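only the shape, not the letters, is given here:
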């Protein structure tokens, strides 16, 4: 059970990091291209 929690924790952290990086980049690109 602990193993599962660790895996879920890692997955959520990586998703969080991805979102934290992708969202500003996407917003920046939109602003840049004027969409």
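Arrived safely, thanks for sending. Bear in mind the structure is a predicted one, so any value in this text is a computation, not a measurement.

going by C-alpha atoms from here, please, whenever you check contacts or count neighbours.
Fine.

and residue 9, what element?
According to DSSP states H and E, residue 9 maps onto helix 2-33.

from the contact counts, what lies against that helix?
Helix 2-33 is packed against no helix or strand, with contacts defined by 3 or more CA pairs under 8 Å, 6 or more residues apart in numbering; DSSP states H and E.

next one for the comparison:
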């Protein structure tokens, strides 16, 4: 088992990736250019 802190960070990272891909797919569907956002 991963420590809680590491597991939470991993889940947040995965969530951000999924949301980014979803937004990129939605932007492509609406004809909007997808731009990568670096934090």
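Noted; the coordinates are in hand. This structure is a prediction, so every number in the text was calculated from the model and none was measured.

care to give me the TM-score?
Remark: TM-score between the superposed chains equals 0.66 [TM-score structural alignment, normalised by the length of structure 1]; 30 aligned residues with a CA RMSD of 1.6 Å.

flag every buried residue along the helix holding residue 9 of structure 1.
For helix 2-33 of structure 1, the neighbour count (16 or more other CA atoms under 10 Å) marks no residue as buried.

what distance separates that helix from the centre of its chain?
When distances are taken as CA atoms, centre = their mean, to the nearest Å, helix 2-33 of structure 1 is centred 1 Å away from the chain's centroid.

stretch 5-15 of structure 2 vs structure 1, average offset?
Compared with structure 1 after fitting, stretch 5-15 of structure 2 deviates on average by 0.3 Å (mean CA distance after the TM-score superposition for structure 1).

any idea how far residue 8 of structure 1 is from residue 26 of structure 1?
Per CA to CA, to the nearest Å, residue 8 of structure 1 is found 26 Å from residue 26 of structure 1.

what does residue 9 of structure 1 give?
Counting by CA to CA - residue 9 of structure 1 and residue 26 of structure 1 are separated by 25 Å.

which ones are touching the counterpart of residue 26 of structure 2 in structure 1?
In structure 1, the residue matched to residue 26 of structure 2 (TM-score structural alignment) is residue 26. Residue 26 of structure 1 makes no contacts at all, as judged by CA atoms under 8 Å, 6 or more residues apart in numbering.

gap between residue 26 of structure 1 and residue 14 of structure 1?
Using CA to CA, residue 26 of structure 1 is found at 18 Å from residue 14 of structure 1.

repeat that for residue 22 of structure 1.
12 Å.

tell me, what's touching the two both at once?
Joint contacts of residue 22 of structure 1 and residue 14 (CA under 8 Å, 6+ apart) do not exist.

many thanks, I have nothing further to ask.
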